[in-house]
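In: Okay, here's the prediction I keep looking at, along with the sequence it came from:
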Amino acid sequence: MLAELRGLNEECGVFGIWGHDEAAQISYYGLHALQHRGQEGAGIATKNGKGMHVLKGEGLVNEVFSGDALKGLTGHTAIGQVRYTTEAGRGIENVQPLVFRSTTGSMAIAHNGNLINAKELKESLEQQGSIFQTTSDTEVLAHLIKRSSRGSLTQRDRVKKALSMLKGAFAFVVLTEEGLMVAQDPNGLRPLSLGKLGDAYVVSSETCAFDLIGAETIRSIEPGELLTINNSGLHSERFAQPGERAICSMEYVYFSRPDSDIDGLNIHMARKRCGKQLAREIKIDADVVTGVPDSSISAAIGFSEESGIPYELGLIKNRYVGRTFIQPTQAMRERGVKMKLSPVHQVVEGKRVVMVDDSIVRGTTSKRIVKMLKDAGATEVHVVIAAPPLVSPCFYGVDISTDSELIATGRSVDEVRELIGADSLTFLSVEGMLQAIGRPAEMKNCGQCLACFTGEYPTEIYADTVLPHEKELGR
């Protein structure tokens, strides 16, 4: 087993709007739509003629912006973030947007992703006199922009120069005195889309936020693109040449809401096709198919339709319990599983059950659900996973940061099956997943990051990203 990785491994959601008199209120609703991407902190920053204003706090969106909280956030432009943190990234100082004030103007930044060269850049900046106030990677960009301000460069050029120094996964929204700037890393690892609401422009990690506020989706932000939105309209340019397109596969598997689209592909339909493909790859004699709410329901429906085994609601989710996958500690995750799901006894009792799930990470949830179903009277529980096994950690912002927590690492499928107590266990093949999502069958240049399934990373992994113990093991 490998030791934990360093750094912040966060899964967040960002939102921005330019040109709307109710920018803060629209951002509030946009962040509500993105709440599933982070439940530990939220913030909104706005700009008006008197400068930048920010309100942020720890908790859910409706907790942070309760009562008349939004009244102080005036202006026709805003950015916001919902945040998930690991243990190392907790604290109000790390909740975004981060606001920076100087004699040359104010700036607010919100970020989704993880910079794999953050440690290297911080050390270099500190040697030049920078002092960091947070442990967030996001602050690195602000210092780089400020360091680039010497000379006659325009603001856009300073931002471009700073962005070109970053490595890893990032989707930035930057609010400056001159406009709203939006940037996507050269591999497009994190999702980010542009939309329009009347005469206003909006950007969001997921298009489901556009649906909530009544905006029209225009397009995805391109890899390596810096998009500037101001009173003159849109200005698109490159801060880096696009690399190999590699959108995070976990967006399709787990993170994104089913009603979101990525590159024009609906998440629900992609997951449903994964379920259908999985049913083509295996044959199981069973009486009922059930999905683990919520992100597995689409795949379960697809599996049922293709296999002919009837779909039933065999598991009920308590809507007031957060996702166990993004709970920061193991103790919290285990308590969450107990509170989160309940079996429907009359559906599963005396039945051979196919339990469809989107992934197995640590195995805790799967083991407990299998036991729940058997305790409820299921005679057999066949676990089918609508994604390949997760065998490698993520360095790009998903909380799969410990090899020791990845149950499939170094184990055969049958060994994992035995650990979770299932009668059988089947994973979707990588090729099958790509085919279902509509990507090229060849894993190379397929348009998705497959690192957590294959161990092949689309970018260079810096030596300081991995703990010394892992280096010894050759990672």
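Out: That came in fine, so what should we check first?

In: rest of the way, CA atoms for contacts and neighbours
Out: OK.

In: Looking at the chain, which strand is longest?
Out: strand 105-115 (DSSP state E).

In: Can you identify the element that follows that one toward the C-terminus?
Out: Along the chain past strand 105-115, the next helix or strand (assigned with DSSP states H and E) turns out to be helix 118-127.

In: what angle separates that following helix from strand 105-115?
Out: With axes from the mean of the first three to the mean of the last three CA atoms, to 10 degrees applied, the angle from helix 118-127 to strand 105-115 works out at 140 degrees.

In: from the middle of its chain, how far away would whichever helix or strand comes after helix 118-127 be?
Out: Using DSSP H and E, the helix or strand that directly follows helix 118-127 along the chain is helix 138-147. The chain centroid and the centroid of helix 138-147 are separated by 23 Å, computed with CA atoms, centre = their mean, to the nearest Å.

In: second one coming, line it up with the first:
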Amino acid sequence: MLENFTGLDVREDADTLHEECGVFGIWAPDRDVARLTCFALRALQHRGQESAGIAVGNGSTVLVRKDLGLVAEVFSDYDLGAMPGKLAVGHVRYGTSGARSWEAAQPHLSTIDDVIIALAHNGTLVNSDHLRAELDRVGVRFRSNTDSEVAAKLIGFFTGHEHRIIKGIRHTMNLIEGGYAMALARENALYAFRDPHGIRPLVLGELPAREDGTGAGWVVASETCAFDIVGARFVREIEPGEIIRISEDGLVSEPGTQARATHNCIFEEVYFSRPDSIVDGSSVYSMRYNMGRQLAREAPVDADLVIGVPDSGLPPAEGFAAELGLKFGEGLIKNRYVARTFIQPTQEMRQMGVRLKLNALRDNVEGKRIVMVDDSIVRGTTSKQIVRMLKDAGAKEVHVRINCPEVKWPCFYGIDTDVQAQLISATKNVEEVCQFIEADSLAFLSLEGLESCVPKVGWCKACYNGEYPVEVPPAFAAGKFVEGFKPVSLYPPTDGATRSIDEELQVEVQ
């Protein structure tokens, strides 16, 4: 493990939505699991750029390497070569819970007598404060203030009492509330499990054997794009409330906690997932393309050129142009080498804002009426800067089209918008937002239109309509809502949401 990294990070993209992280797990005793995990984390790098980590189980112990930074910065060839093993879990993080520090980087470790476990978590637990207090009461100590470490310590605590990790996971799933997808490594087994609503994504894949019959294995990941890079075949989604255990005994599926109505995060399809990932048999690219077509039907505009804001705005921009028979082209160039920087921010840098990442292509936009398609508007400042940039480059008109509804409500399940006042659409109507971003016109895709472009499964749409599948405790939500907004809890909390550790110990699990 590395010493704590003390660099300062400047978030030039504070006006965009971020998910907490991406997870990956692999069981493949005849393969280089550390390197394969590193490759997979590179494929998932878009899900988190603050820190990266890999834990490897080698049959006798668990080795961990993690630090702040991108995957390519954290792991050297020497590091990966020094981590042989049968299985591994990996993690990339964008923090929504806890400080940005080495301790907050994942996987998180917990010990059970002489057994070490390492946990990688995507999501947010809404009752972590209650559970942290319970663990503190029984003498469990923490190294970070993340909800992910709370989950790791809970599993360790209950396993110490039950003497079986599967029981420790079940007890933990009985207590934790929120959206989560987790992968856990011990020295000789890999576990993966998902929240009972399936809010955060988790998929299962299979590694084919080599020609000599070796190398077969299993993988789990936040997205299928991680399977492609390691040569795995998608098998299925891990079901809400399910636990997968993979070891020398093979793959075993067991119930973890009772599944509830499915509520996958719909923003995965709008923004978070890579376009080449597959969800319920459809590519994310095709869904976004269709969002653009539907948006064109709902809010057409006469223009000379349709452009997308890289990267997630490109497929819907293509669809928008195709539906109206307009020209689709490139109008914004993205600098991919300034995603993060470890220097002290200055006023000059703040004023540069989005220009650190994007630049208008004058040759294509000068003198033209432009339709600019983007995935969302959060605070509005980024959209405003891009509109100004295009007009500075000579665009006659800039019409903004957004391939999702207005984001009006905070998210508590793994997206970094848990304060409603941050969201411009919570306090301004469409016309007022249009004036703020200085566009010639503005339109959002309707919620019904968005749902028509994604698979017919249950979706969490709380950020659009304020209907939350997991009730948010008042203490957790205090001060998070704008006056006059009253969220709706679709389901009551589970029986274990406020249960004490002592009470949970009395619950019998298989």
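Out: Sure, I can see it. These figures come from a predicted structure and were not determined experimentally.

In: before we move on, back to that, for the longest strand of the first structure, give me the average deviation versus the second structure.
Out: With both structures laid over each other, strand 105-115 of the first structure and its partner residues in the second structure are 0.6 Å apart on average (mean CA distance after the TM-score superposition for the first structure).

In: And Ala477 of the second structure, how far from Tyr191 of the second structure?
Out: 31 Å (CA to CA, to the nearest Å).

In: So the two - more neighbours on which side?
Out: Looking at Ala477 of the second structure and Tyr191 with other CA atoms under 10 Å, you find the greater number of neighbours at Tyr191, namely 26 against 15.

In: and whichever residue in the first structure pairs up with that one, how far is that from Arg319 of the first structure?
Out: Using TM-score structural alignment, the equivalent of Tyr191 of the second structure in the first structure is Met181. Remark: distance between Met181 of the first structure and Arg319 of the first structure (CA to CA) = 36 Å.

In: and what of Ile44 of the first structure?
Out: As for Ile44 of the first structure, its distance to Arg319 of the first structure is 26 Å (criterion: CA to CA).

In: what span of the second structure lines up against the longest helix along the first structure?
Out: Longest among the helix segments of the first structure by residue count, using DSSP state H, is helix 267-281. The counterpart of helix 267-281 of the first structure in the second structure, using TM-score structural alignment, spans residues 284-298.

In: buried sites along stretch 79-92 of the first structure?
Out: Within stretch 79-92 of the first structure, the residues scored as buried using 16 or more other CA atoms under 10 Å are 79-86, 89-90.

In: which ones among the residues you listed are found in strands?
Out: Counting by DSSP E, the part of these found in strands is 79-83.

In: JSON lines please, covering the residues you listed and showing distance to Leu428 of the first structure.
Out: Below are these laid out as JSON lines (distance: CA to CA, whole Å):
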{"residue": "Ile79", "distance to Leu428 of the first structure": "38"}
{"residue": "Gly80", "distance to Leu428 of the first structure": "36"}
{"residue": "Gln81", "distance to Leu428 of the first structure": "33"}
{"residue": "Val82", "distance to Leu428 of the first structure": "31"}
{"residue": "Arg83", "distance to Leu428 of the first structure": "30"}
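
In: thinking again about what came up before, my read is that the match of Tyr191 of the second structure contacts Val174, right?
Out: Yes: shown here, Met181 of the first structure and Val174 form a contact pair, counting by CA atoms under 8 Å, at 4.9 Å.

In: so Arg362 of the first structure touches Thr402, yeah?
Out: No: applying CA under 8 Å as the test, Arg362 of the first structure and Thr402 come out as separate, 9.6 Å apart.

In: quick one: the residue mapped onto Ser412 of the first structure from the second structure from Gly449 of the second structure, how far?
Out: The criterion is TM-score structural alignment: under it, Ser412 of the first structure has Asn429 as its aligned partner in the second structure. Summarising the geometry, the distance separating Asn429 of the second structure from Gly449 of the second structure, computed by CA to CA, is 19 Å.
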